[in-house]
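J.: need the 3D shape of this:
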Amino acid sequence: MARTLLVTGFGSFPGVSANPSEAVIRRLAETPPQLPEGMRSAFAVLPVTWTMLEETLPELCERHAPAAVLHFGVASKRRMICVEARARNRASIDRPDASGQHRLDPMLDRNGPAARPSTLSSARLIAAIRASGVAARRSDDAGDYLCNATLWRSLIAGFPASFIHLPNADTPGGPDVADLERAARAAITAVAEGIGAKEGGLTR
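T.: Predicted structure coming up:
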């Protein structure tokens, strides 16, 4: 049975009417990357809601039993792709989600650590994206919204996981949707090739 790499993006939310990660995921789903033998990809667009963490994401993980999870989202104020090296134990109580709901607790886990490191190699992902011709850098701050929380939830579930923030596709001087898709394909391929690698290239 093929091992699955689960790849997700996000839909729209207050302040972002067109999420580039959704556009990228839909393009990838139409023409999936060619992965090594024994590997397959599964794609999903997640709703930007706090209930997604308890409903949609666990259901996807149960259905696919992924060997690794790679999340994509948008960081509108950033000008290049950012590979998140950690998820922080914090959550915004001020920003409504796509359903208009607010989170009540400013921490994701009252008994958890201050942060959890991503378990897919940030250096490997950055190198792959740069090799595709798109600028990328490491980030140690995934924010305090659903992007950060989604990475946190995947990490505590025990999956090798990382989160990649995309800039808006219309950022002046930045990558367009085709560039973002190319970068995402490179990142996906790098993760797939790293799974099961004897040198442990998949993880940090």
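
J.: going by C-alpha atoms from here, please, whenever you check contacts or count neighbours.
T.: Fine.

J.: and whichever helix or strand residue 116 is part of, what's buried?
T.: Using DSSP states H and E, residue 116 sits within strand 115-117. Residues of strand 115-117 classed as buried under the neighbour-count rule (16 or more other C-alpha atoms under 10 Å) are 116-117.

J.: OK, contacts around the nearest residue to residue 113 once chain neighbours are set aside?
T.: By the measure of C-alpha to C-alpha, 6 or more residues apart in numbering, the closest residue to residue 113 outside its immediate chain neighbours is residue 89, 6.8 Å from it. Residue 89 makes contact with 107-109, 112-116, 152 under the criterion C-alpha atoms under 8 Å, 6 or more residues apart in numbering.

J.: of those residues - the most surrounded one?
T.: Neighbour count (other C-alpha atoms under 10 Å) singles out residue 152 as the most crowded of these, with 26 neighbours.

J.: here is the second sequence; please produce its structure so I can put it next to the first one:
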Amino acid sequence: MKALVTGFEPFAEHPHNPSQAVLALLPERVGGLELVRATLPVDTERVRPILKGLYREHQPAVALHLGLAAGRPLVCLERLAVNLLEFDLPDNGGHLLQGTPVLPEGPLALLTRLPLRAIQARWKEAGIPSTVSNSAGLYLCNQVMYLALAWLPPGVPAGFIHLPPDETLALARPQAYVPLKTQAQAVVLALEEVQKSIPPGP
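T.: As a prediction, this is how the structure comes out:
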């Protein structure tokens, strides 16, 4: 079984994105899951075909998407994605969407398929600060989460984790942060819990 784990390239005033950097710290496998890692563009038009191509090529049994929440000091599990894009700054392609649906015919919101409480309990045991968030924002993170939940089969666990600043961003601008190694540990523990939630094959 393959687990697709994605992060985003740097964007806006951030020269470094922990969601991209953390991919290099992940193992090749987590339990029975073979990890496929990919960096997505922060471009609302380019990300759609790239994401669809990753799903088509790898047919993942799990999709875990990561992004940076620069203003949040904790690792955040996202509960839902909404069918709306409302950018407060242009993406890397210069697009500034306002009141645009992710999918015009899609439902208003889609719930994560990750076992949120089980993941958060594992993080608590490991001493990793975390929270469950009810808003993935209205930018590219929300777009990718919504597309994952809309495009992947209902039985595929899929969801989104927002990562806080790491030590590299904190050096550039002093702020609360979680070390990148700890963020990688959080991702691995999340994947372990997700694997437990997958029904055994025939």
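
J.: give me the TM-score for these two chains.
T.: Here the TM-score of the superposed chains, computed with TM-score structural alignment, normalised by the length of the second structure as the reference length, equals 0.87; 192 aligned residues with a C-alpha RMSD of 1.9 Å.

J.: if we can go back for a sec, so what corresponds to the residue nearest to residue 113 of the first structure in the second structure?
T.: Using TM-score structural alignment, the equivalent of residue 89 of the first structure in the second structure is residue 83.

J.: residue 15 of the first structure: how many residues sit nearby?
T.: Around residue 15 of the first structure there are 9 residues (other C-alpha under 10 Å).

J.: distance of the counterpart of it in the second structure relative to residue 90 of the second structure?
T.: Taking TM-score structural alignment, the alignment pairs residue 15 of the first structure with residue 13 from the second structure. From residue 13 of the second structure across to residue 90 of the second structure, the span is 11 Å (C-alpha to C-alpha, to the nearest Å).

J.: how about the contacts made by the residue nearest to the spatial centre of the first structure?
T.: What sits nearest the mean C-alpha location of the first structure, by C-alpha atoms, centre = their mean, is residue 71, with 1.6 Å. By C-alpha under 8 Å, 6+ apart, the residues touching residue 71 of the first structure are 7-9, 151, 161-164.

J.: residue 23 of the second structure too?
T.: Applying C-alpha under 8 Å, 6+ apart, one finds that residue 23 of the second structure lies in contact with 5-7, 37-38, 184.

J.: so it belongs to a helix, correct?
T.: Yes. Using DSSP: H, G, I helix; E, B strand; the rest coil, the assignment for residue 23 of the second structure is a helix.

J.: returning to what we had before: filter the contacts of residue 71 of the first structure down to the ones in helices?
T.: Applying DSSP state H to the contacts of residue 71 of the first structure, the entries found in helices are residue 151.

J.: name the nearest of the contacts of residue 71 of the first structure relative to residue 34 of the first structure.
T.: For the contacts of residue 71 of the first structure, the closest approach to residue 34 of the first structure (C-alpha to C-alpha) belongs to residue 7, at 14.1 Å.

J.: which part of the first structure lines up with the longest helix anywhere in the second structure?
T.: Ordering each helix of the second structure by length in residues (DSSP H) puts helix 180-196 first. Helix 180-196 of the second structure corresponds to residues 177-193 of the first structure when matched by TM-score structural alignment.

J.: give me the buried positions along stretch 89-101 of the second structure.
T.: By 16+ other C-alpha under 10 Å, the buried positions in stretch 89-101 of the second structure come out as 90-91, 96-97, 101.

J.: related to what we said a few turns ago, in the second structure, what residue corresponds to the residue nearest to the centre of the first structure?
T.: Under the alignment (TM-score structural alignment), residue 71 of the first structure maps onto residue 65.

J.: wait, residue 48 of the first structure sits on residue 11?
T.: Yes. The pair residue 48 of the first structure / residue 11 is scored as a contact, 6.3 Å apart, by C-alpha atoms under 8 Å.

J.: so the residue in the first structure that residue 52 of the second structure lines up against is in which element?
T.: In the first structure, the residue matched to residue 52 of the second structure (TM-score structural alignment) is residue 58. In the assignment (DSSP H and E), residue 58 of the first structure maps to helix 56-64.
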